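Enquirer: I'd like to go over a predicted model; first the sequence, then the structure.
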Amino acid sequence: MSRTYVVTGAASGIGKALTERLRREGDTVIGVDLRDTDVTVDLTTAEGRTALVDQVTEKSGGTIDGIAAVAGLALPIPATVGVNYFGMIATLEGLQPLLATSSAPRAALVASLAAIEPFDDELHAALVAGDEQAALTRAAAIAADSGSGASNTIYNSTKNAIALWMRRVAPTETWAGASIPLNAIGPGVIATPMTADLLATEEGRAALGAGAPSPLNGPAAPPTAPAALLHWLISEENTHVTGQLIFIDGGAESIRRGKDI
């Protein structure tokens, strides 16, 4: 039976690959992004988050079967905080009532291997506390102090915090209590225009491969690989997995944390 899904970040990367996969399967997808999709909104703003819920409600008729919250940024700017954390939570919480009307609801979000990397304590605390203004202010200070080096610090902070949020809320009445499994994936290196230069050289591939055993197909995954994992998590086939952050990273997490997890 055809299902109706919402995919944020649907215009490119993992979100686009997932959207294409779902549509090939005969499912209905309501894509969300800044451009070139069904719902065009800016998830860094309160207006955009409200418009997302309103438009999805209208286009879906009030019921959706799955959400894949994929939209994200990896830039050294405060907007990364707005999209990766507060925008993602607003998407999932805002659409949860539509999911709850489905006979087989599922939800998943994209975290990152960066969730286990060092982060900024002050920014992270503001995120976990749900203080968006404090988080944006701290991210702006990090960007001003660190320049381009701020990218990893801001990104890591948001990805760790969103993974913790997922773990915290997945077992609650809002999600598990409403029969909605909520999970996350943690991609490692994905073959995108951002990594193309590194992957084009033997030295670059070796550098990327040094951080993970990558037993299959090299150090970088195509967007279709994490899209396939998301597809399963939000499908009816997922009957028992919830509250999990599943790494799809060529084994990098297993090397970095080993026996400590």
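Expert: Done, it's in.
Enquirer: drop to CA atoms for contacts and neighbour counts, all remaining ones
Expert: Noted.
Enquirer: give the contact list for the nearest residue to residue 103 once chain neighbours are set aside.
Expert: Distances taken as Cα to Cα, 6 or more residues apart in numbering put residue 65 closest to residue 103, at 7.7 Å, once the chain neighbours are dropped. Going by Cα atoms under 8 Å, 6 or more residues apart in numbering, residue 65 touches 3, 4, 5, 99, 102, 103, 104, 105, 106.
Enquirer: out of those residues, list just those in strands.
Expert: 4, 5, 106 (DSSP state E).
Enquirer: my read is that the last one contacts residue 234, right?
Expert: Yes. With contact defined as Cα atoms under 8 Å, residue 106 counts as touching residue 234 (4.7 Å).
Enquirer: what touches both of these two?
Expert: 66, 67.
Enquirer: coming back round to it: output the ones in strands among the contacts of residue 65 as TSV; include the columns distance to residue 131 and neighbour count.
Expert: Formatted as TSV, the ones in strands among the contacts of residue 65 follow (distance: Cα to Cα, whole Å; neighbours: other Cα atoms under 10 Å):
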residue	distance to residue 131	neighbour count
4	32	20
5	29	28
106	27	29
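Enquirer: try this one side by side with the last:
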Amino acid sequence: MPRTYVVTGSASGIGRATADLLVERGHRVIGVDVHDADVVADLTTDDGRDALVAGVTAASDGRIDAIIANAGLATPTAKTVAVNYFGTIATLERLRPLLDGSPAPRAVATASMASLFPPDDALLDALLAGDERAAAARAAELEGGTPEQGNLIYGTTKRALVRWVRRNAASPQWAGAGIPLNAIAPGVVVTAMTQDLIGTQEARDALLGMVPMPLNGIFEARDAAYLLAWLTSEENAHLCGQVVFIDGGSDAVIRGDSTF
């Protein structure tokens, strides 16, 4: 049966691949992005998050079946904090009421295997406290610091996001309402976001030194789309609060036999 999906970050990368896949399968997709989307919204701002809710509500007549909160940035800037964490959570929480009429409501966020990397503790604490002003201030400090400090921003936002999913998935608002809430954690994916990181063999080798992917290496966005499509399908009725690493083995190599 056709379902109605909301996909943020739908104009490129994993979001575009996911939207295309779902449409091919006969579903309706309401794409959200800063350009070339059904709903144009900048999730780094309060006004943009309001526009997201208003636009999706109008486009769906107030009823959707699944949320794929995929929009994100990988820049060493405060904007990455705004969209990767606060924008993603706003997407999930503020669109959740539109799932009420679905016989099989589903929600998933796109995190990253970078959630495994050591975070900036001050930024992580501000994110988990829900203090966007403090988080933006700390991100600005990191952005103005060394390249190593700036590079902590992305992984820290993804660490905070997966912890938010783990903390909330089993709550009355999600599991208690029959909504499986989960996340995926991709490894290195071929997208516009990663072009500079994988443009040469030397660059690819250096990146894979940090992100080991022994199973088939760097992969296409379509592969992540297949997983997102399943997690938000009627077939997935019982996964709750899981962070599914689709990373060619990075998690297994980095964490070994530890599952936490």
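Expert: Noted; the coordinates are in hand. Computed from a predicted model, the values in this text were never measured in an experiment.
Enquirer: picking up where we left off before, including distance to residue 245 of the first structure, could the contacts of residue 65 of the first structure go into JSON lines?
Expert: Below are the contacts of residue 65 of the first structure laid out as JSON lines (distance: Cα to Cα, whole Å):
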{"residue": "3", "distance to residue 245 of the first structure": "24"}
{"residue": "4", "distance to residue 245 of the first structure": "24"}
{"residue": "5", "distance to residue 245 of the first structure": "20"}
{"residue": "99", "distance to residue 245 of the first structure": "21"}
{"residue": "102", "distance to residue 245 of the first structure": "24"}
{"residue": "103", "distance to residue 245 of the first structure": "24"}
{"residue": "104", "distance to residue 245 of the first structure": "21"}
{"residue": "105", "distance to residue 245 of the first structure": "18"}
{"residue": "106", "distance to residue 245 of the first structure": "15"}
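Enquirer: for residue 53 of the second structure, see how far away residue 172 of the second structure is.
Expert: As judged by Cα to Cα, to the nearest Å, residue 172 of the second structure and residue 53 of the second structure stand 22 Å apart.
Enquirer: of the contacts of residue 65 of the first structure, which pair is most distant in space?
Expert: 5 and 103 (13.3 Å; Cα to Cα).
Enquirer: can you pull up the most central residue in the first structure?
Expert: Centrality entry for the first structure: nearest residue to the mean C-alpha point is residue 110, 2.1 Å, by Cα atoms, centre = their mean.
Enquirer: how about residue 23 of the first structure, what does it touch?
Expert: By Cα under 8 Å, 6+ apart, the contact set of residue 23 of the first structure is residue 29.
Enquirer: for residue 251 of the first structure, see how far away it is.
Expert: 30 Å.
Enquirer: and the strands in the stretch 151-260 of the second structure?
Expert: For the stretch 151-260 of the second structure, the strands defined by DSSP state E, counting those that start in this stretch occupy 181-186, 189-190, 219-220, 243-246.
Enquirer: nearest to residue 18 of the second structure, out of those?
Expert: Distance to residue 18 of the second structure, taken as Cα to Cα, is lowest for strand 219-220 among the strands of the stretch 151-260 of the second structure, at 11.5 Å.
Enquirer: list the contacts of the residue lying closest to residue 214 of the first structure once chain neighbours are set aside.
Expert: Distances taken as Cα to Cα, 6+ apart put residue 250 closest to residue 214 of the first structure, at 4.1 Å, once the chain neighbours are dropped. Each residue near residue 250 of the first structure by Cα under 8 Å, 6+ apart is listed here: 188, 212, 213, 214, 215, 216, 219, 220.
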